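S.K.: generate a structure from the sequence data that follows.
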Amino acid sequence: MNTPLHVLIIGYVWPEPNSSAAGYRMLQLIQSFRKSEWKVSFATPAQPTEHMTDLSTHQVTCHSIQVNDDTFNQFIADANADIVVFDRFMMEEQFGWRVEKHSPNSLRALNTEDLHSLREARHNAIKQNSTFNIEDMHSDIGIREIAAIHRSDLTLMVSEHECKILQEHFHVPASHVMHLPFMTHSLSEEEKALRPSFENRQHLIWIGNFRHAPNWDAVLQLKQTFWPAIRKKLKENGLSDVELHIYGAYPPPKATQLHNEKERFLIKGWAENVTDVMQNAKLCVAPIRFGAGIKGKLYDAMLCGTPSITSPIGAESMHGSLPWNGIITSDIEEFASATASLYQDQESWNLMQKNGDRIIEEKYEINHWEPSLIKRLKLQLSLKEPLRNAHFLGKMMRHHSMKSTQYMSQWITLKNNPTND
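M.R.: I've put the predicted structure just below:
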């Protein structure tokens, strides 16, 4: 019998699967490793949070670690991990050189969640009222992120579009990238039948962590532009009682101040159970102007049988060539008309729901993706040294980038502990 592998995850934050798509993704990875009976450890320099999941219920050993602290060196050496997963490029930057030096046999995998530099570049284009160009990713954060990807033995990407960007524009070898979207079991016909029907649903829903910049921007877009246009169309169709419910973790005062019962724009805040609120809504509205990765809210909407109206950025890399489970548009009037029309057209609504079910079945089925993940990690582990030697750009990045990071970290460590020899 083979000895179970040991996976050590170095987390940017403690996972909050009910707060963000990133937390949901991390829990899926942990569950996949545990299903393979691998030992899983989770270490993070982050502070505990109100909505963090209890990893002990998944038989995960947890550790608190510090940045710029030499105690990590002994920790990683003692961990003897077969695979180290960095959660986002900032963790690879901070701890990657220490893992390479003190645990050189560990496979170094990077879980990006999404391309931060792509999200930032699109955000900047919005702020500057300009058109996004791929060269806009050649920023400080872009250089840092792409360097971390080149230094890693394998990078897990939720978005096919972003895999293409990495390979075609940033010359990351296909051998070092894996497309791995969210994973779920397709619903049986019996499970689908248990979802509330068209007649038993009401109101519109938006959901998203308020700390995530694309989410806050979308809420403002709804409040200032889209909801007034949607409400006007709804009133014209005798639907003046329809409300827009805004859910999301960590709403700041500037968000709660947008609550307006007269306008039927309701800030609901934290959703204890996303499935309950999503599957009782008739439509999900998501006018997302910038971002990256795949959108957890739209994925949840499909699982809950809730058609969605969203933008091209919102639907990016989520459905391939399959028809969307709603309408894709950035035009305000078209968005408003589609929302009002779909809200009352049961035949079209049922069709869109079926489109969502098909997307889940063909793009996110866990019985396809989970074995592929485990197989790829094992293969990557067995070919670790040949692949490292073949990827000259990665070796060069580690030689130069990691030395500068190492020396800076060592300087900070010395500054923080002046009594050390």
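S.K.: only C-alpha atoms from now on, for both contacts and neighbour counts.
M.R.: Noted.
S.K.: can you show me the helices along the stretch 51-200 of the chain?
M.R.: 71-79, 89-102, 116-127, 140-151, 160-168, 189-194 (DSSP state H, counting those that start in this stretch).
S.K.: which element follows the helix or strand containing Leu377 toward the C-terminus?
M.R.: Secondary structure from DSSP states H and E places Leu377 in helix 366-382. Moving toward the C-terminus from helix 366-382, the next helix or strand (DSSP H and E) is helix 384-390.
S.K.: buried sites along that following helix?
M.R.: 384, 387-388 (16 or more other Cα atoms under 10 Å).
S.K.: and this one, please, so the two structures can be compared:
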Amino acid sequence: PAGHLRDTYHLGDDRQLDLPDLRFDETQKKLMYVGFLGWEPNAQGLLWFIEAVWPQLLERHPDLVFEIVGKGADQRLQSAVAAHAGIRLRGFVEDLQEIYRESRVSVAPLLFGSGMKVKVLDAMARGMPTVTTSVGAEGIAAESGRHLMVADDARIMADQVLDLLDNSALWNRLQSESRALVQARYTWRRLFDNMHRELRLALDRHRGVASPDSMDGLRHAG
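M.R.: So this is what the prediction gives:
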């Protein structure tokens, strides 16, 4: 049979890596979310977060703000936002840098949906500490507690967000490690190199040609 590709490739913006590091002491008690709100997995995840997680956060920080960036919010989401203090629907925002600089935590509360989540990688590339679900972290070689935070339970997610709001050491670790991971594994240059290698290996397998990689393995095995 013909060879097949084993990796997935994303369309993230690794220009975020060229921007200066965010600083904990320059942020506000503000959460951010970025995504197309007309996509049902995004809408459902936000509705769950607003109903199940947000009230727990307000108990600790009554002045906390949550800015939701993206177009396509339907009546369900607009009504949920209107019913809860501190949440703002920003609509489409051309330049996210001011929101990145002011926000302390990015959230991506996806409950279903497949594929690598570009907005999670974008936030990590910017060095924005991110709390997501196992669905949101799918396809990203990240370790929870080091590169981002992962939780599928509302109580645990609330605790993780609160830790990042209050713990500058944890915040700084995720800020640094998330950028380092994207730099090491998810830049366009790295991804194109990986894609070129996979395509070459698949073509060689199809032709029945031993690739340099497989020949190296045979030499070392001998």
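S.K.: nearest to Phe182 of structure 1, of the buried residues of helix 384-390 of structure 1?
M.R.: Each of the buried residues of helix 384-390 of structure 1 was checked against Phe182 of structure 1 using Cα to Cα; the closest is Lys384, at 25.5 Å.
S.K.: was I right about that closest one contacting Ala109?
M.R.: No. Using Cα atoms under 8 Å, Lys384 of structure 1 is not in contact with Ala109; the gap is 11.0 Å.
S.K.: for Val131 of structure 2, which three-state class applies?
M.R.: strand (DSSP: H, G, I helix; E, B strand; the rest coil).
S.K.: trace it over to structure 1, please.
M.R.: In structure 1, Val131 of structure 2 lines up with Ile309, judged by TM-score structural alignment.
S.K.: could you do Arg88 of structure 2 as well?
M.R.: Per TM-score structural alignment, Arg88 of structure 2 is aligned with Leu266.
S.K.: distance between the helix holding Leu377 of structure 1 and the chain's centre?
M.R.: 20 Å (Cα atoms, centre = their mean, to the nearest Å).
S.K.: repeat that for stretch 375-393 of structure 1.
M.R.: 25 Å.
S.K.: contacting residues around the residue nearest the centre of structure 2?
M.R.: Against the mean C-alpha coordinate of structure 2, by Cα atoms, centre = their mean, the closest residue is Val120 at 1.4 Å. The contact partners of Val120 of structure 2, by Cα atoms under 8 Å, 6 or more residues apart in numbering, come to 108, 130, 136-137.
S.K.: would you mind putting those into JSON lines with distance to Lys30 of structure 2 and secondary structure alongside?
M.R.: Formatted as JSON lines, these follow (distance: Cα to Cα, whole Å; DSSP: H, G, I helix; E, B strand; the rest coil):
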{"residue": "Ala108", "distance to Lys30 of structure 2": "14", "secondary structure": "strand"}
{"residue": "Thr130", "distance to Lys30 of structure 2": "13", "secondary structure": "strand"}
{"residue": "Gly136", "distance to Lys30 of structure 2": "20", "secondary structure": "coil"}
{"residue": "Ala137", "distance to Lys30 of structure 2": "22", "secondary structure": "coil"}
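S.K.: give me the buried entries from those residues.
M.R.: Applying 16+ other Cα under 10 Å to the contacts of Val120 of structure 2 flags 108, 130, 136-137 as buried.
S.K.: quickly find the element holding the residue lying closest to Glu143 of structure 2 once chain neighbours are set aside.
M.R.: Closest residue in space to Glu143 of structure 2, ignoring its immediate chain neighbours: Met149 at 7.9 Å, by Cα to Cα, 6 or more residues apart in numbering. For Met149 of structure 2, the host element (DSSP H and E) is strand 149-150.
S.K.: with structure 1 overlaid, how far apart is the helix or strand that comes right after that strand on average?
M.R.: Note on strand 149-150 of structure 2: by DSSP H and E, the next helix or strand toward the C-terminus is helix 154-166. Taking mean Cα distance after the TM-score superposition for structure 1, the mean distance separating helix 154-166 of structure 2 from the aligned residues in structure 1 is 1.4 Å.
S.K.: end-to-end on stretch 165-182 of structure 1?
M.R.: Counting by Cα to Cα, to the nearest Å, you get 19 Å between the two ends of stretch 165-182 of structure 1.
S.K.: how about that stretch: buried residues?
M.R.: Of the residues in stretch 165-182 of structure 1, those buried (16+ other Cα under 10 Å) are 165-166, 172-173, 176-182.
S.K.: need these in a markdown table (columns: distance to Ile366 of structure 1).
M.R.: As requested, these are exported to a markdown table (distance: Cα to Cα, whole Å):
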| residue | distance to Ile366 of structure 1 |
| --- | --- |
| Ile165 | 25 |
| Leu166 | 25 |
| Val172 | 26 |
| Pro173 | 25 |
| His176 | 22 |
| Val177 | 19 |
| Met178 | 15 |
| His179 | 13 |
| Leu180 | 10 |
| Pro181 | 10 |
| Phe182 | 8 |
